[in-house]
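In: sequence and predicted structure, then a few things I'm wondering about:
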Amino acid sequence: MGIFKSIIIAFSLYSRIPMPVFTWQEKDMKHAISALPLIGAVIGGLSYGVFRLSMAFDIPVFCLTLFLSVLPLIVTGGFHMDGFMDVQDAKNSYQDKEKKLEIMKDPHIGAFAVISVSIFGMIWLSFFYLLLSKSLEKGDYKYLFIYMASFFFVRAICGLTSIIFDKAKKFGMLNTETNSTGSVDKVILLLEALCGIGSFLYFDIKAGIVCATALALFTVFYKHMCNKEFGGVTGDTAGYFVCMGEGIIVICLAVLSIIF
């Protein structure tokens, strides 16, 4: 029963999907972060459904690009994008680590957050439109299926980094979510990550290797950046990781769709 409570809590924390309401206790959150990739699986499944409906109704590529791009934001309520924006405000403040952590806690957004999310959105739409148009033009959807699987994979890696990497603060939401985790959660997330890589390779070995390698390199950068800028990872940096990881995979797939 405890694992089901953790899954419900994970969906309540990381998505806007309606869940049963009950009084949480700290022990109920024990495996919540291990269920984070399941939200990615839901996003991927819904994306597949929207894509199939668009094929049936012959929806224009630009409209489909917008529909699929906004879908993750609807499911998550912009939870991860909020973290991305907070990190951009803090990073670009050029203050010391303590001040940057305070900036990330501030509920208000600054100019750097708006500029960064605008740039991110334009890059995402450009490359995702390219990926969709090339896939539809060729009638080959393997790269799109990798894109759909990436929501699961990126969240599995995010969960692992949230547990393993040093935390920037002794207290905070991320600490609450990970303090009671143990070896079981690391194994679950590792298996989920391996399933994500396996799905990539199943659809296309070459693209799977490229995307997995790109995310691995970004993870190394992410650890270095978090340690340098904030003294470790936080809940906001985890959101930043999810957004950037998904964006990197979209770029990789779009480029591969041009080359091959």
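Out: Structure received.
In: from now on I want contacts and neighbour counts done on CA atoms only, so please keep to that.
Out: Noted.
In: following element in sequence after the helix ranked longest in the chain, please.
Out: Of all the segments of type helix in the chain, defined by DSSP state H, the longest one is helix 111-138. Once the chain leaves helix 111-138, the next helix or strand it forms, by DSSP states H and E, is helix 142-164.
In: and the contacts of the next helix or strand after that following helix?
Out: The element immediately downstream of helix 142-164 (helix or strand, assigned by DSSP H and E) is helix 173-178. The set of residues external to helix 173-178 that reach it, using CA atoms under 8 Å, 6 or more residues apart in numbering, is 26, 29, 30, 32, 33, 162, 163, 167, 169, 234, 235.
In: what's the local residue count around residue 96?
Out: Each residue near residue 96 was counted by other CA atoms under 10 Å, and the total is 12.
In: list the contacts for it?
Out: Applying CA under 8 Å, 6+ apart, the residues contacting residue 96 are residue 229.
In: how close does it get to residue 110?
Out: 17 Å (CA to CA, to the nearest Å).
In: same question for residue 56.
Out: Distance of residue 56 to residue 110, computed by CA to CA: 42 Å.
In: who's more crowded, the two?
Out: Ranked by neighbour count (other CA under 10 Å), residue 56 and residue 110 place residue 110 first, with 16 against 9.
In: which residue comes closest to that one once chain neighbours are left out?
Out: Beyond its immediate neighbours in the sequence, the residue positioned closest to residue 110 (CA to CA, 6 or more residues apart in numbering) is residue 89, lying 6.1 Å away.
In: please enumerate the helices of the chain.
Out: With helices called from DSSP H, the chain shows them at 2-14, 36-57, 61-76, 79-91, 97-105, 111-138, 142-164, 173-178, 183-203, 205-229, 235-259.
In: quick one: closest of these to residue 20.
Out: Among the helices of the chain, the nearest to residue 20 by CA to CA is helix 2-14 (7.2 Å).
In: what helices or strands is that closest one leaning on?
Out: Contact here means 3 or more CA pairs under 8 Å, 6 or more residues apart in numbering; DSSP states H and E; on that basis helix 2-14 packs against helix 36-57.
In: next up, a second structure to put side by side with the first:
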Amino acid sequence: MNKLKNSAIGFLLAWQFFSAIPVKRQLTMNDKTVTWMYAFLPIIGLIMGGMYATTAYVLFTYSNISPLLLTIVLVVGMIVVTGGLHLDGWIDMSDAYFSYGDKEKRLAILDDPRTGAFGVISVICLLLLKIGFIYEAIVQGAFAIIPFLTYIPFLARIGVLTVFLTTETSKQTGLAAYFKGVIWKKQLSISVVLLCVGYIVICIVLANYSMVILIIAMLLGVLLYRKWIIKNFGGVSGDLLGAHCEGMEVLLWLVALLFI
């Protein structure tokens, strides 16, 4: 019974921390519930993906919406559902990296709530690329994009979880360091493996082998991103995880565009 309660709290915590969906409850945070929170992160991504896919399907079927307007609706919807949380991380990461300072200066900029010019330019480029890739995918595949809308947010968050589990934090303080200290790493690692295996099995059963390419691209992206943040920031932080989620989605949409 306690396990069920902890998992339910973890599910609600995942929505509280990683989305704009209101969960107006005071929830218990301990090693069990925080571990469940991270275990549910990819599932939250899958549910979000289902929301995007449903929106696209309904608009495809019952309206004459243009591909460009549909793309804009989807991208704005992604920002609304996540509350812009990951975009904020992308902006902070960009400001810090393009400061061309040492690691200490970059970490200080990550903590600075102000937004700089590099962050603004970088997020505009990111959103333009996402809009461009999704638009081209819609033009080429129409209903074929439905599985990609569903699974790309799921895979991006598996990538976030993998980076979090395999990379030391850049600081010993902050939420990322706290969560890193209380999670059950073995259980979360098993969860990641099971989710990846389950995804591959579904792709094989559905004979949708192009979707398997996405998980390979995700794993390669994780390896490169880990190397990059360790070199430039000395480890991972909440902002860098959010930035990874946004960057990974754009990368996966590029890969999807090549295989639709």
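Out: The structure has been received and is ready for your questions. Just so we're clear, the structure is a prediction, and the values are computed from it rather than from any experiment.
In: distance to residue 21 of the first structure added to the helices of the first structure, as CSV?
Out: Below are the helices of the first structure laid out as CSV (distance: least, CA to CA, whole Å):
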stretch, distance to residue 21 of the first structure
helix 2-14, 9
helix 36-57, 18
helix 61-76, 18
helix 79-91, 20
helix 97-105, 27
helix 111-138, 33
helix 142-164, 24
helix 173-178, 18
helix 183-203, 24
helix 205-229, 34
helix 235-259, 23
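In: mind checking those for the one nearest to residue 22 of the first structure?
Out: helix 2-14 (9.0 Å).
In: what about that closest one, how far off from the second structure?
Out: With both structures laid over each other, helix 2-14 of the first structure and its partner residues in the second structure are 0.9 Å apart on average (mean CA distance after the TM-score superposition for the first structure).
In: gap between residue 97 of the second structure and residue 77 of the second structure?
Out: When residue 97 of the second structure is compared with residue 77 of the second structure (using CA to CA), they lie 28 Å apart.
In: looking at these two, which one has more neighbours?
Out: When neighbours are counted by other CA under 10 Å, residue 97 comes out ahead of the other of residue 97 of the second structure and residue 77, with 21 against 16.
In: give the aligned equivalent of the more buried one in the first structure.
Out: Taking TM-score structural alignment for the superposition, residue 97 of the second structure sits opposite residue 91 in the first structure.
In: do residue 248 of the second structure as well
Out: Under the alignment (TM-score structural alignment), residue 248 of the second structure maps onto residue 245 of the first structure.
In: show me the contacts for that match.
Out: When contacts are counted by CA under 8 Å, 6+ apart, residue 245 of the first structure is found next to 154, 215, 218.
In: at 10 Å what do you get?
Out: With contacts defined as CA atoms under 10 Å, 6 or more residues apart in numbering, the neighbours of residue 245 of the first structure are 150-151, 153-155, 157-158, 211, 214-216, 218-219, 239.
In: just residue 71 of the first structure next, same as before
Out: 43, 44, 46, 47, 50, 77.
In: in space, what's closest to residue 200 of the first structure - neighbours in sequence excluded?
Out: Here the nearest residue to residue 200 of the first structure in space, its sequence neighbours aside, is residue 208; by CA to CA, 6+ apart that works out to 4.4 Å.
In: can you pull the contacts of that neighbour?
Out: Residue 208 of the first structure sits next to 143, 146, 196-202, 214, 249, 252-253 when contact means CA under 10 Å, 6+ apart.
In: measure how buried residue 54 of the second structure is and give me the count.
Out: Each residue near residue 54 of the second structure was counted by other CA under 10 Å, and the total is 15.
In: thinking again about what came up before, drop anything exposed from the contacts of residue 71 of the first structure.
Out: Among those, those classed as buried by neighbour count (16 or more other CA atoms under 10 Å) are 43, 44, 46, 47, 50.
In: trace the second one over to the second structure, please.
Out: By TM-score structural alignment, residue 44 of the first structure lines up with residue 49 in the second structure.
In: dump the residue contacts of its match.
Out: For residue 49 of the second structure, the residues meeting the contact criterion (CA under 10 Å, 6+ apart) are 43, 55, 78, 146, 147, 148, 149, 150, 151, 152, 153, 154.
In: what does residue 176 of the second structure align to in the first structure?
Out: Counting by TM-score structural alignment, residue 176 of the second structure lines up with residue 174 in the first structure.
In: that match and residue 221 of the first structure, how far apart?
Out: Distance of residue 174 of the first structure to residue 221 of the first structure, computed by CA to CA: 20 Å.
In: who's more crowded, these two?
Out: When residue 174 of the first structure and residue 221 are compared on other CA under 10 Å, the one with more neighbours turns out to be residue 174, at 21 against 11.
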